[in-house]
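Novice: this one's sequence-less:
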C-alpha cells in the first residue's frame, strides 16, 4: 500500500542550507579522510601514523592530526598511543542495521519531496550528481564518496529537518563501502552513480513511484554490493 502524504507542504527551514563543498582547508582534509575511511582506502584494523597519512594525501601534518581527532569523535578511528590512529571495524550485523535505518528514514523522506521540494532546489543538486558520475568515470573513490555525501545530505536537507540530516550523516559515516574498488574495476560503479541523475529527473517529474523505486534500488547497493569486504 502506498504511503500517504499530507497535501500541506512543510515550511522550509531557512537555517538548513543545501550542502556544498567544504569551505575551509581543515574541513576539506576532514572530508577527504572521512571519505577514505568509508571507501576503504584506509583499511580497518590498520594503524596509520599522522605523518604517513599527511604524506599519502599530500597535505601538512597539523590538519591531518586535527582531522583524525574529529574522526575519532565520530567513531571512525581510535587513537593508538605513540603510533597514530587505527581505523575501527564494522561488523556485518552493524552494516545491516545501518542500512535498514537509512532505508526507513531516507526512502519516505525523499519520496515526500515529490510534493514539497521546489524545482530550483532540486536542480541545485544536479552539479553534485554530475560530480559523482565524473568521479566514477575517473575511478576516484574518495571524490565519489565526498560528492555522494553532499548530494544525499543536501537532498534530505530539503525536507527541513536538521536532526534527520545529522542522523543520516552519522549513519553514512559509520558505514563502510569496501566493495567500491571492485565496482569501479567492473564498471558497475558508473551505473550506480548515474542513478543520482535519474533521481533528480524523477523528482522534477513529480513521479512518486519512480522516486521510490530508484531510492530502494540505490540503497540496496550500499549493503548488497558496496559493503562487500575484499579478501
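Specialist: On my side now, so go ahead. Predicted, not measured: the structure shown is a model, and the values here were computed from it.

Novice: hey, let's count contacts and neighbours off CA atoms from now on
Specialist: Fine.

Novice: where along this structure do the strands fall?
Specialist: Taking DSSP state E, the strands of the chain run over residues 47-48, 77-80, 84-87.

Novice: most packed of those strands?
Specialist: Across the strands of the chain, the average number of neighbours (mean count of other C-alpha atoms under 10 Å) peaks for strand 84-87, which reaches a mean of 21.

Novice: can you pull the contacts of the residue nearest to the spatial centre of the chain?
Specialist: Geometric centre of the chain, nearest residue: residue 149, 3.0 Å, by C-alpha atoms, centre = their mean. Residue 149 makes contacts with 169, 172, as judged by C-alpha atoms under 8 Å, 6 or more residues apart in numbering.

Novice: same question, residue 212
Specialist: Residue 212 neighbours (C-alpha under 8 Å, 6+ apart): 107, 108, 110, 111.

Novice: quick one: which of those sit in helices?
Specialist: Counting by DSSP state H, the part of the contacts of residue 212 found in helices is 107, 108, 110, 111.

Novice: I'd like these as CSV, with neighbour count and distance to residue 117 appended.
Specialist: Output for the ones in helices among the contacts of residue 212, formatted as CSV (neighbours: other C-alpha atoms under 10 Å; distance: C-alpha to C-alpha, whole Å):
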residue, neighbour count, distance to residue 117
107, 18, 15
108, 16, 14
110, 24, 9
111, 23, 10
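
Novice: now tabulate the residues you listed in TSV and tack on distance to residue 32.
Specialist: Formatted as TSV, the ones in helices among the contacts of residue 212 follow (distance: C-alpha to C-alpha, whole Å):
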residue	distance to residue 32
107	27
108	29
110	26
111	30
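
Novice: this is the other structure I want to compare:
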C-alpha cells in the first residue's frame, strides 16, 4: 500500500479520514470488522496521530466503534436509524417542493433537471455507480433550488449518512429504470403546477427507496465487498 503523503498534519489527518471512509463505503471495511490502530497505521503508512484523528472523527459520525482493550470495529448497520433518516429526507424534500416554483431560478432548475432525466431509453445511464451519483444530485438540486442554505446543509448531512446503503440500491437494474421514470414524471408534474400529485409521487419515490434498503441483507452486503483488507482481524 502506498503511504499517504502530506507536509501539513491537518491535511494528513483529512487524507486518512477520507481513505478510511472510502474503505467503509466501498465495503473493504465491512460492518463488524475489527482492527487495531497499529495495523491500520502500518497499512496506510502513516503515524498514529493522524490515524487516530481520522478514527475518532469517524466514531463521532457513527461509522466506527471503539472498546477498551478490544480495538476498533466498523459499526453494524442501524436500520432503525436509517428509517429515521429517510423520514427526515422526506420532510426536507417535500418542503423543497413547496418552495421550488415560487423562488427565483426555481423553474430554471426544473428545466435543467428535465434535460438529464426526461430522455429516451437509449440515452439513459446504465452504470450503477454513475446512476447513484446522478440520483443524489437530482435530490440535492431540488433542495438547492429553494435557495435555503440551511435546508441544503441538513439535506447534505442526511444524504451522507444514508449513502453507505443507498448506493447498493442501484445494483438492481429495475431500480435504475424506475428512477428515470419517477424523476421524469415528478419534473413534468412540477412544470404543469400539479403540486399535490408531485408531492404524492415524491413521498412514494423516497419511501420505496427506504423499502429497498430494508431488503438488503448481510449476504448482499458480503457480495458487494471489494476485498478484505490485510489489517482486519
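Specialist: Received it, and whenever you're ready, just let me know what you need. These numbers were taken from a predicted model, which means no experiment stands behind them.

Novice: superposed, what's their TM-score?
Specialist: Put the two chains on top of each other and the TM-score (TM-score structural alignment, normalised by the length of structure 1) is 0.59; 190 aligned residues with a C-alpha RMSD of 4.3 Å.

Novice: ok, and the contacts of residue 212 of structure 1 in structure 2?
Specialist: By both residues aligned by TM-score structural alignment, their matches' C-alpha atoms under 8 Å, the contacts of residue 212 of structure 1 still in contact after alignment to structure 2 are 107, 110.

Novice: want to throw the strands of structure 1 into JSON lines with distance to residue 231 of structure 1?
Specialist: Listed next are the strands of structure 1 as JSON lines, based on distance: least, C-alpha to C-alpha, whole Å:
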{"stretch": "strand 47-48", "distance to residue 231 of structure 1": "18"}
{"stretch": "strand 77-80", "distance to residue 231 of structure 1": "21"}
{"stretch": "strand 84-87", "distance to residue 231 of structure 1": "17"}
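
Novice: on that earlier part again, in structure 2, what residue corresponds to the residue nearest to the centre of structure 1?
Specialist: Taking TM-score structural alignment for the superposition, residue 149 of structure 1 sits opposite residue 136 in structure 2.

Novice: which of the ones in helices among the contacts of residue 212 of structure 1 sits closest to residue 202 of structure 1?
Specialist: Each of those was scored against residue 202 of structure 1 by C-alpha to C-alpha, and residue 111 proved nearest at 10.0 Å.

Novice: ok, the closest one - contacts?
Specialist: Listed by C-alpha under 8 Å, 6+ apart, the contact partners of residue 111 of structure 1 are 208, 211, 212.

Novice: present the residues you listed as a markdown table; the columns should include distance to residue 49 of structure 1.
Specialist: Shown next, in a markdown table, are the contacts of residue 111 of structure 1 (distance: C-alpha to C-alpha, whole Å):
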| residue | distance to residue 49 of structure 1 |
| --- | --- |
| 208 | 48 |
| 211 | 43 |
| 212 | 43 |
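
Novice: which of those lies closest to residue 75 of structure 1?
Specialist: Nearest to residue 75 of structure 1 among the contacts of residue 111 of structure 1: residue 212, at 31.1 Å, using C-alpha to C-alpha.

Novice: check the gap between that closest one and residue 177 of structure 1 for me.
Specialist: 23 Å (C-alpha to C-alpha, to the nearest Å).

Novice: count of residues packed around residue 229 of structure 1?
Specialist: The tally of other residues near residue 229 of structure 1 (other C-alpha atoms under 10 Å) stands at 14.

Novice: same deal with residue 134 of structure 2?
Specialist: Here the number of neighbours of residue 134 of structure 2 (other C-alpha under 10 Å) works out to 15.

Novice: just the one 4 residues further on next, same as before
Specialist: Close neighbours of residue 138 of structure 2, defined as other C-alpha under 10 Å, add up to 16.

Novice: quick one: the nearest residue to it once chain neighbours are set aside from residue 14 of structure 2, how far?
Specialist: With C-alpha to C-alpha, 6 or more residues apart in numbering as the criterion, residue 138 of structure 2 has its nearest non-adjacent residue at 7.1 Å, and that residue is residue 113. Counting by C-alpha to C-alpha, the separation of residue 113 of structure 2 from residue 14 of structure 2 is 33 Å.
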